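*Asks:* Next come a sequence and a model predicted from it.
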Amino acid sequence: MHKVLMGIPFLWPAMLQADEVVIAALGDSLTQGFGLVAEQGFVPQLQAWLDSRGAEVQVINAGVSGDTTAGGLSRVAWTLTPEVDALIVALGGNDLLRGIDPSVSRANLDGILKAADAAQVDVLLVGMQAPGNYGPEYKEAFDAMYPDLAWEYGTLFAPSFFAGLDADGGDPASVRADMQPDGIHPNAGGVAKIVAALGPEVLALIERAEE
C-alpha cells in the first residue's frame, strides 16, 4: 500500500536541500489548485512568493480535490514523512458543502493536529467560515473550532483562507472577479491575493520551524 501511495501526484521531491524547511500543505481543491494550470495554483504561487522573499523552503502540495477533514485525517500519517518540518492545514470547505456536523469536523482536525504534535511538526491552521444558511448554532460551532484548536495545540492560526479576497468597499462584485465561474474556487488572480494575505503567516511558520 505504501508503494501505491508513493505514486500519487504530490510525491515529495527525491532530493531536498539540507538547509530547506519542508512544508506540506494539507488541504482540498483550494490547496490542490482545482481549475488552474499547474503554475497558477496555490502551492506554486506560494512557493514563488516565498522564494521572492529569500525564504529557504520547499512547499509540498498535499491537496486532494474533494477532500474533507476526514480525508485529511486518513492521510496525515503518511503526509508527515521525516523530511516534513511544518504543516499547513487548510480543510473544512467540503465539510461545509456536505453539511457535516461541526463536532465531527472538529474531531478530525483534532486528530490531524494531534498527529502533527506527535511528529513534532509545527502547524499553521487556516480557518474557514460557515455560511448562515445552516443556522446560527451550526455557524457558531464551525467557526469556533479553528481558533479553539489552534489555542489548544499552540499552533499558528490564520482566521480565513479567503482573507485576501475581502470585498473592496463591501462590493461583492469585487470578489466575483477573483473567482472561477463556479463561484467556489479562486482564479489565478484570486490565488495571488490569497497568497499575499497568507504569506506572512507562512513566513512565521518557517521561522518557528527553524527554531
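*Replies:* Okay, I see it.
*Asks:* from here on, contacts and neighbour counts on C-alpha atoms
*Replies:* Noted.
*Asks:* Contacts only, for the spatially most central residue of the chain.
*Replies:* For the chain, the residue nearest the mean C-alpha position is residue 90 (2.6 Å; Cα atoms, centre = their mean). Going by Cα atoms under 8 Å, 6 or more residues apart in numbering, residue 90 touches 25-28, 31, 125-127, 161.
*Asks:* what about it, distance to residue 162?
*Replies:* Separation of residue 90 from residue 162 (Cα to Cα, to the nearest Å): 11 Å.
*Asks:* My understanding was that residue 64 contacts residue 25; is that so?
*Replies:* No. In this structure, residue 64 is not within contact of residue 25 by Cα atoms under 8 Å, at 10.3 Å.
*Asks:* For the helix or strand containing residue 149, which helices and strands make contact with it?
*Replies:* Secondary structure assignment for residue 149, by DSSP states H and E: helix 136-153. Applying 3 or more Cα pairs under 8 Å, 6 or more residues apart in numbering; DSSP states H and E, one finds that helix 136-153 makes contact with helix 102-118, strand 122-126, strand 156-158.
*Asks:* Now mean neighbour count and distance to residue 190 too, for these, in a markdown table please.
*Replies:* Converted to a markdown table, the helices and strands packed on helix 136-153 look like this (neighbours: other Cα atoms under 10 Å; distance: least, Cα to Cα, whole Å):
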| stretch | mean neighbour count | distance to residue 190 |
| --- | --- | --- |
| helix 102-118 | 18 | 26 |
| strand 122-126 | 25 | 17 |
| strand 156-158 | 21 | 17 |
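*Asks:* ok, structure two:
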Amino acid sequence: MNKLIPIFLVLILAACTSETKEETGTQTENTSKPENNSKTILFFGNSLTAGYGVGLEEAFPAKIQNKLDSLEMDYTVVNAGLSGETTSGGLNRLDWVLNQKVDVFVLELGANDGLRGIPLKETKANLQAIIDLVWEKNPDTKIILAGMQIPPNMGQDYTTEFKNIWTDLAKTNDVKLIPFLLDGVGGVPSLNQGDGIHPTIEGHKILAKNVWEVLEGVI
C-alpha cells in the first residue's frame, strides 16, 4: 500500500484534529487513540520535490515510498514540496509543516535562490534557521541535506561558494549530505523536461537513487 502523503492533506488532517479538540474539550486528552508506529520521512523542498511536470506519484519522494514499501519498512513519506519555493519562503511556512512528528527531515531548498542570485549569506542563514527550527520542534529528528549546484551564469566565485553552502552546513551541524541531488541528471537533455531544469520521470528515478544512497544509512 502506497503511504505517500502530500503536505496539503497533512495540513487538512491537522486542522480537523485541532477542531475536534476544541469541540470536545478536555475529553480528548482522555480518549485512547490507536497507536501508529509508522515513522515519518518528510521531504521539504521546491519544484524538484513537488514533481513539477510529472506529478507527485512520479516524483522522487514517491519512488522512495515505493522502495520502503517493497522492503516492508514501516515509514510514511510526506511530500512537502512547493514549486518556486526559496529558502526564505520555506522558512516562513515551516511551522505549518512541523505540526506533526518527523523522524527524518530531508531538506531540498536553495536552487531557486541561486537562480535568482540571492545573496549567499542569506541562503545559508535561512537553511541554518530551518535546521534549527526542526530541532527546536523535535531534537531527535534526523536531518539530511540535499546538496545543490547551479550553472556558472552568476560567475565562478558565486557558483563555487553556492556549492559549498551544503558542505559547510553538513559539517557544522553534523548531518548527512546528498552531495548533489541532480547528480547524473543535471545537464542531461534526455533526463530533463523541455525547460532543461526539471527532471523527467526517468530523471526522478535517478534522483531517488541519489537520495536512497544516503537515506538507507540513516533509517
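*Replies:* Done, it's in. Every value quoted in this text rests on a predicted model; they were computed, and no experiment measured them.
*Asks:* Could you tell me the angle between the helix holding residue 149 of the first structure and helix 102-118?
*Replies:* Calculated by axes from the mean of the first three to the mean of the last three Cα atoms, to 10 degrees, helix 136-153 of the first structure forms an angle of 10 degrees with helix 102-118.
*Asks:* mapping the contacts of residue 90 of the first structure onto the second structure, which are still in contact?
*Replies:* Of the contacts of residue 90 of the first structure, the ones still in contact in the second structure (both residues aligned by TM-score structural alignment, their matches' Cα atoms under 8 Å) are 25-28, 31, 125-127.
*Asks:* Quick check: the residue of the second structure positioned farthest from its centre vs residue 18 of the second structure, distance?
*Replies:* Most distant from the centre of the second structure: residue 27, at 35.6 Å, with distances by Cα atoms, centre = their mean. Using Cα to Cα, residue 27 of the second structure is found at 13 Å from residue 18 of the second structure.
*Asks:* which residues are common contacts for the two?
*Replies:* By Cα under 8 Å, 6+ apart, no residue touches both residue 27 of the second structure and residue 18.
*Asks:* Let me see the contact set for the equivalent of residue 101 of the second structure over in the first structure.
*Replies:* In the first structure, the residue paired with residue 101 of the second structure is residue 83, using TM-score structural alignment. By Cα under 8 Å, 6+ apart, the residues touching residue 83 of the first structure are residue 22.
*Asks:* rerun that using 10 Å as the cut-off
*Replies:* Taking Cα atoms under 10 Å, 6 or more residues apart in numbering, we find residue 83 of the first structure in contact with 12, 16, 18, 20-24.
*Asks:* Just the buried ones from those residues?
*Replies:* 12, 20-24 (16 or more other Cα atoms under 10 Å).
*Asks:* With distance to residue 149 of the first structure and secondary structure added, can I get those residues in JSON lines?
*Replies:* Shown next, in JSON lines, are these (distance: Cα to Cα, whole Å; DSSP: H, G, I helix; E, B strand; the rest coil):
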{"residue": "12", "distance to residue 149 of the first structure": "28", "secondary structure": "coil"}
{"residue": "20", "distance to residue 149 of the first structure": "28", "secondary structure": "coil"}
{"residue": "21", "distance to residue 149 of the first structure": "24", "secondary structure": "strand"}
{"residue": "22", "distance to residue 149 of the first structure": "23", "secondary structure": "strand"}
{"residue": "23", "distance to residue 149 of the first structure": "20", "secondary structure": "strand"}
{"residue": "24", "distance to residue 149 of the first structure": "19", "secondary structure": "strand"}
